Structure formats: structure tokens, C-alpha cells
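[1] below: sequence and its predicted model.
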Amino acid sequence: MEAHLFKDCIVPTSSGYREYHIMTRWVSYLLYLYLLATLLVLISSVLNYRLLTDVQHGVYLAAESVDSDVQSSQLRLIGALLFSLAAAVVAGTGVLLWTYRAVYNAHQLGSKGLQFSPGWAVASYFIPGLNLWKPFQAMKELWQTSLSTASGWSRIRVPGLMRLWWGLWLVVLLLGRVAELLTNRVEQLLALRELAVLYGINALLSLPLTLLLLYLIRTIQRRQQAQYQALPSDDSGDRDSRASAVSQTTSPVVPGQ
């Protein structure tokens, strides 16, 4: 099944460019799944926080009822978190595969001076310290070269939405780290409430973060496809020798477009 879904990404064209619109579509579906999981975490966090607040204010009179409701609420939140984690792993894997293919195609379309190879663009997510800005630079290169493959592509400005996407990503990572530290004292009611708040904020920020990522990957894939289709072809269908010429004649896009 997997080979069928991504078969257009496995079989290269004559120019070396590899179609990946089906991959982009399925990565989008996985991101939608993650959006659903994130929404469930947000709802569960709000309900859990409200319950713990009621307990703290003495709304519950029967101890047995308190224990039962708190346990049910915690289990609901844990279930939502596990679902979110599984969706994040699957969607994240899809995004990494998409990144590899998009960077590969950027090279095939004739862009010169790229700092990232396909493997380096993926590996940058896993190197401590460097993963705080290198993945953003890789996505920035993809955005710029999707607008123009001419020599001046590096001067093209990226939209503020891309910077917002990466800023949200860093905040979500930080909140996740703080949540890990709080789990050391989850036996305290206050700590449970704090965790519920952190999970809720994290989920709330993850919603626009994921939507922005969806916009970026769809836009980049669509523009790369348009570049490929615009390459002149001859009877043999060999576009390799044409890609470099196109990269030299394509005018840079006006900054800010």
C-alpha cells in the first residue's frame, strides 16, 4: 500500500525531477490527522483543568466521587496525548520524507548555491542546537527557489508567515520541555492543573503551527511543479540540459511577493 501511495515519488522522470504531488497530498492528510488529535488534547485539557479547579475549590463533597472523576479525566487526557503523540510521529515522518524530496527537486530544477542537500535538510532536525534554526533555513531555501531558480533567488524575502511558523515551533518545543519537568511532581493537585494548562496552551499553539506548515508544503510543491512544467522539452524528453539554462534566464521574483 505504501509503495502505491508514493509510487510517483519513487519513479524519477527523465530530467531527474520526481513528481511528489501525491506525497504532498498524503502528508497533508497526516497533518489533518494531527490537527484532530491536537484538538482532542485541547478539549481534554480544558475539561481536566475545570475539574481540578472545582476539586480545589471544594465543589466535590464525596471523596469517592472526586477520585473517580479525577481518574477518568486524567485517563481521557492521557489517551488524547498518546493519540497526539502517535499522530505527530507519523505526520513528522511524512514531513521529513516530503522535505527530502522537495530539496532534491530544488537541485534538479537548476538552483545554484543551495546550502542544503536532501540528507542534510532532514538531518538538521535531529542535531541538538542546530535544530533551533537550520530546519528553518532549509525551508527558507525551498520557498525562495520555488519562486525563482535564477542566481538571485537568495535575495527573495520570505513571508512573515514562515517566521511565525518557526517561532510557534520553538515555543511548542519549550512548552513540551517544561511539561516534562512538571511530571516529576504530578502527585500534587497544583502540578496537575499546571500540566493541564501547559498541554492546553501547547495544543492551542500547535493548531496554527500545523496550518501554516500545510500552507508552506502545498505552496512549495505547487510552485516546483509549475517550474518543472515550464521547462522546454524536445522530442527525446530530456530536460536535464535545459534546467540550467532556465535557471539563468528566469528573472528573480520581486521581494515580498
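    Okay, I see it. Numbering: from 1, shown residues only.

[2] please make it C-alpha for all contacts and neighbour counts, starting now.
    Will do.

[3] who touches the residue lying closest to residue 40 once chain neighbours are set aside in this structure?
    Leaving aside its sequence neighbours, residue 40 sits nearest to residue 80 (C-alpha to C-alpha, 6 or more residues apart in numbering; 5.9 Å). By C-alpha atoms under 8 Å, 6 or more residues apart in numbering, the residues touching residue 80 are 37-38, 40-41, 44.

[4] which of the helices or strands spans residue 80?
    Per DSSP states H and E: residue 80 is located in helix 63-108.

[5] which positions within the next helix or strand after that helix qualify as buried?
    Downstream of helix 63-108, the first helix or strand assigned by DSSP H and E is helix 118-123. Residues 118, 121-123 are the ones in helix 118-123 that count as buried (16 or more other C-alpha atoms under 10 Å).

[6] also this one, for the comparison:
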Amino acid sequence: MNLIRPNEQRAKTAILMIWIVLALEIISFFSSYLQYDLLKSVSSGSAVSNSEISANDLREGIIGFLYFALYLISCITFIRWFRRAYFNLQLKTDYLSSSDNWVAISWFIPFICLYKPYQIMKEMYTKTNEILFEEANQTKAITTSYLGWWWGLWIISNIIGQVVFRTTLNSDNIDSLTSGTIVSMVGNVISLPLSLITVKVIKDYSDIEHLLIEVKGDKIITSTENTYLNPEF
């Protein structure tokens, strides 16, 4: 018997974490601007006290730590939702190009992570549309038109993150610190459209995923039911 698992709560949790990280991105932007202003003051020869420098470093350190922790949690909640959605879809079709395990693993393999998650997401969208049209007589469809923007912004955001990390790690003068701060602020700005599109990606699919229940008369498995087919991740 093919029993799909509930995924609505995972979608809500993933979306909530994206909003939280976005809020921290905004805070980080203003914090980086304060650091940029401080660095420009130092560069121009203006008097800057040690207490101002220490306060800046402490603020940036706290924000950096919180961002790392919350971003990691956000990634986990997104992948958990993504994997569950793909798993449920597997139960409704004879063939998909990947397994639900690959949904998680593909994000962490060099080079493959640059294209595979996008391919899986697009396949999930298009295959769900096909199944609902052909087997459930549903006319509601989800578009894949913005998935390219979603993935493009994700790649750009990660490139910027790598630049910021390497610049900060190798910063040994005011100019390099200033450059790293500017790039960090650009990354904060990019995160706004990326977050909005990612929320749309999750919400659009979540809004239509429940319709898969009507295909072949299947039902959602409750949290108290167990089956070897259902990943707990």
C-alpha cells in the first residue's frame, strides 16, 4: 500500500526559518554598514577609540554566530521538506530520476551541488503537474518559470558567501576589510529576493501537494503509523 506522509508542517517550519534568517540578514546589513563607516573613518585618519573597535567586533561576532546557527537550521528544515515532498511523489509514479536520499545528498557533493538539486526540484514540479492532470483530473498547476531565478540567486549567494569568507579570512589591512564588508552587504541584498522566491517555491508546491492524496485513492500516513518506506529525516 502506498501511503504518503504529511509534509505541511515541514513546509511551514522551513518557511518560518527562512523569514527568521532574512530578518537576521537585514540586521547584518545595517551592522556591516556600521562597520564600513568605522573602517572608512580609520582609513581617513579620523580618531577611533579602542572601545568602538571592540564594540564593532563583538557585534559582528554575535551576528555572525547567530547567522551561522540559524542558517544551518534553515538549510536542514528546507532539505527535510524537500526530501519528504520528493518521497511522497515517488509513491505516485513509476519513475523519477533520483531517490529521496539524493535529494539530501546532492546538496553536499562538489560540482553535483551546482545543478542536481535544481533538476530534482524542477522534476518534482513538472511530474506532480503531469500526475494531477492525468490521474486526478486536476486543473490547478504550479509553474516552473521562477525556478531558474531561484537557483540562479542561490548560486550567486553562495559565490558571494565564499568571497566574503575568503576575504575576511585573509584580511590583513583596512582596504581588504572594507572590500569584504561591501561584498557582505551585497550578499545581504541578494538574500532578499532569494528568500522571497524560496518561500514561493515551498508554498506553491505545498499548496498543491495535498492533491496527490486523491491519486489512486491513497491517504496520508499519521505520525503514529510506521512503514519502512517512510524516511524520518
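    Thanks, I have the structure now. On a predicted model such as this, the values are computed, not experimentally measured, just so you know.

[7] quick one: TM-score?
    Between these two chains, after superposing, the TM-score reads 0.83 (TM-score structural alignment, normalised by the length of the second structure); 214 aligned residues with a C-alpha RMSD of 2.4 Å.

[8] returning to that earlier point: which one of the buried residues of helix 118-123 of the first structure sits closest to residue 221 of the first structure?
    Nearest to residue 221 of the first structure, judged by C-alpha to C-alpha, of the buried residues of helix 118-123 of the first structure is residue 118 at 15.0 Å.

[9] and residue 158 of the second structure, which helix or strand is it part of?
    Going by DSSP H and E, residue 158 of the second structure is part of helix 147-169.

[10] how far does that helix sit from the chain's center?
    What separates the centre of helix 147-169 of the second structure from the centre of its chain is 12 Å, taken as C-alpha atoms, centre = their mean, to the nearest Å.

[11] mind listing what's buried along that helix?
    Judged by neighbour count (16+ other C-alpha under 10 Å), helix 147-169 of the second structure contains these buried residues: 147, 150-151, 153-154, 157, 160-161, 163-164, 167-168.

[12] so what touches that helix?
    114, 118, 122, 176-177, 179-181, 183-184, 186-187, 190-191, 193-194, 197-198, 201.

[13] 7 Å instead, please
    Helix 147-169 of the second structure has contacts (C-alpha atoms under 7 Å, 6 or more residues apart in numbering) with 118, 176-177, 180, 183-184, 187, 190-191, 194, 197-198.

[14] sorry, back to before: can you redo the buried residues of helix 118-123 of the first structure as TSV with distance to residue 14 of the first structure?
    What follows is the buried residues of helix 118-123 of the first structure, written out as TSV (distance: C-alpha to C-alpha, whole Å):
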residue	distance to residue 14 of the first structure
118	19
121	24
122	25
123	28
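
[15] how near is the residue nearest the centre of the second structure to residue 15 of the second structure?
    Residue closest to the average C-alpha location in the second structure (C-alpha atoms, centre = their mean): residue 75, at 5.4 Å. Computed as C-alpha to C-alpha, to the nearest Å, the residue 75 of the second structure to residue 15 of the second structure distance reads 11 Å.

[16] likewise residue 155 of the second structure?
    Shown here: residue 155 of the second structure relative to residue 15 of the second structure, a distance of 20 Å by C-alpha to C-alpha.

[17] same thing with residue 208 of the second structure?
    For residue 208 of the second structure, the distance to residue 15 of the second structure equals 16 Å [C-alpha to C-alpha].

[18] quick one: which of those two has more around it?
    residue 15 (24 against 17; other C-alpha atoms under 10 Å).
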